[in-house]
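1. Dropping a prediction and its sequence here:
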Amino acid sequence: MSEIAPDVFSNKDKVQLLLLDCDGVLTDGGVTWSEDGIEQKTFNIRDGLGIKLWQQAGFRVGIVTGRSSHIVRWRSDELGIDFVRQGIGDKVKAVSELLALCHLGWDSVAYVGDDLPDLPVIQRAGFGVAVADACQEVQEASDFTT
């Protein structure tokens, strides 16, 4: 395990809203289809536990994803996720709208992403997180890589 710089969590006390991309963050990044044409994704159960613990601590969580899928809605309903925005082309705009709804600023959001569409949000977020297999640009812009 790599050593974490002491100042990496300096903004953590400001974070009140956790926003996550879905594909490649909450899933393994793969998408499969059944013979009936039904889209399938694999979610990691440990992410669900982390989300529930975050919520139990009194914080809100949301998903902002470029794709649209009934499976994402089902999983987010199961976890009681506060905000779900699917089919989003402009993630900065979508997050800005959520922040306005919550009366929060960019410094109050932690955003977890993996790919180039997440980059502008990670650059603005109070705490940007890249998953371990995120593209290099996202890792370089993030405050922390898992």
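-> Good, I have the coordinates. Not measured: the values here are computed from a predicted model. Numbers count the residues shown, from 1 in each chain.

2. Going by C-alpha atoms from here, please, whenever you check contacts or count neighbours.
-> Noted.

3. Measure how buried the residue lying closest to residue 14 once chain neighbours are set aside is and give me the count.
-> The shortest distance from residue 14 to any non-neighbouring residue, by Cα to Cα, 6 or more residues apart in numbering, is to residue 108 (5.1 Å). Close neighbours of residue 108, defined as other Cα atoms under 10 Å, add up to 20.

4. ok, structure two:
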Amino acid sequence: MNVRETASRVALMGFDVDGVLTDGSLYFTPGGDEIKAFSSLDGHGLKMLQSAGVEVVIISGRRSRALELRAANLGIRELHMAVEDKRACLGGLLAQRGLDWRAAGYMGDDVVDLPILRACGFSATTADGHDFVKQHVQFVTARSGGRGAAREVCDLILDARGDLERMLADYLD
């Protein structure tokens, strides 16, 4: 099965944060607050996925107030932080919705993401993701994490589902 076929089946798409929705850098203020930078390109892609009926889920191994704010800003209801077993987390969400793994996608960048990436029907990583991860996913973006990589994946899914051209045409009116 090719990448467009698997991408077209995605009903629920999960994203890692550090290294995918951000560039992976961790910034801390002297007071201990964490600062993250998110791409507006990625954010709009996530919103487009949602408007096309694809549920967007964020599953991160870390906890971050900045991430809580970003997810709320994007209208993402399923935010799971400080998750040790991402595969089990997504499996529970799929079971709640009556979906199987073929309808799930995930984008991660490091070896800790491999169990969830290998379980999903569609899997992706960033251009700067770990080389070993690149060997075990269906799609590797041209862009780096936090620099439009998630948008590439969103556009791929939307295009494979037949939604992208129509959605982009709306901006020309």
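-> Received, thanks. Just so it is clear, the structure is predicted and the values come from calculations on it, not from any experiment.

5. most centrally placed residue in the first structure?
-> Per Cα atoms, centre = their mean, the C-alpha nearest to the average position across the first structure is that of residue 20, at 0.9 Å.

6. Aligned counterpart of that residue in the second structure, please.
-> Aligned by TM-score structural alignment, residue 20 of the first structure pairs with residue 15 of the second structure.

7. just residue 75 of the first structure next, same as before
-> Residue pairing (TM-score structural alignment): residue 75 of the first structure is matched to residue 70 of the second structure.

8. Confirm that its match lies within a helix, as I assumed.
-> Yes. Applying DSSP: H, G, I helix; E, B strand; the rest coil, one finds residue 70 of the second structure inside a helix.

9. Just give me the neighbour total for it.
-> The number of residues near residue 70 of the second structure, taken as other Cα under 10 Å, comes to 16.

10. One more: the one 5 residues further on?
-> Here the number of neighbours of residue 75 of the second structure (other Cα under 10 Å) works out to 13.

11. same deal with residue 10 of the first structure?
-> Residues near residue 10 of the first structure, counting by other Cα under 10 Å: 11.

12. Alignment lookup: it to the second structure.
-> Using TM-score structural alignment, the equivalent of residue 10 of the first structure in the second structure is residue 5.

13. elements contacting the helix or strand hosting its match?
-> Here residue 5 of the second structure, judged by DSSP states H and E, is contained in helix 3-8. Applying 3 or more Cα pairs under 8 Å, 6 or more residues apart in numbering; DSSP states H and E, one finds that helix 3-8 of the second structure makes contact with strand 122-125, helix 149-160.

14. and if we set it to 7 Å?
-> Contacts defined by 3 or more Cα pairs under 7 Å, 6 or more residues apart in numbering; DSSP states H and E place helix 3-8 of the second structure against helix 149-160.

15. Which other helices and strands does the helix it packs on contact?
-> Against helix 149-160 of the second structure (3+ Cα pairs under 7 Å, 6+ apart) you get helix 3-8, helix 40-51.

16. I'd like the next helix or strand past that helix.
-> Counting by DSSP H and E, what follows helix 149-160 of the second structure is helix 164-169.

17. what range in the first structure matches that next one?
-> Using TM-score structural alignment, helix 164-169 of the second structure finds no match anywhere in the first structure.

18. Could you give me the buried positions within that helix?
-> By neighbour count on 16 or more other Cα atoms under 10 Å, the buried set for helix 164-169 of the second structure is residue 164.

19. Could you tell me how far that helix lies from the centre of the chain?
-> 21 Å (Cα atoms, centre = their mean, to the nearest Å).

20. what do you get for stretch 113-131 of the second structure?
-> 10 Å.
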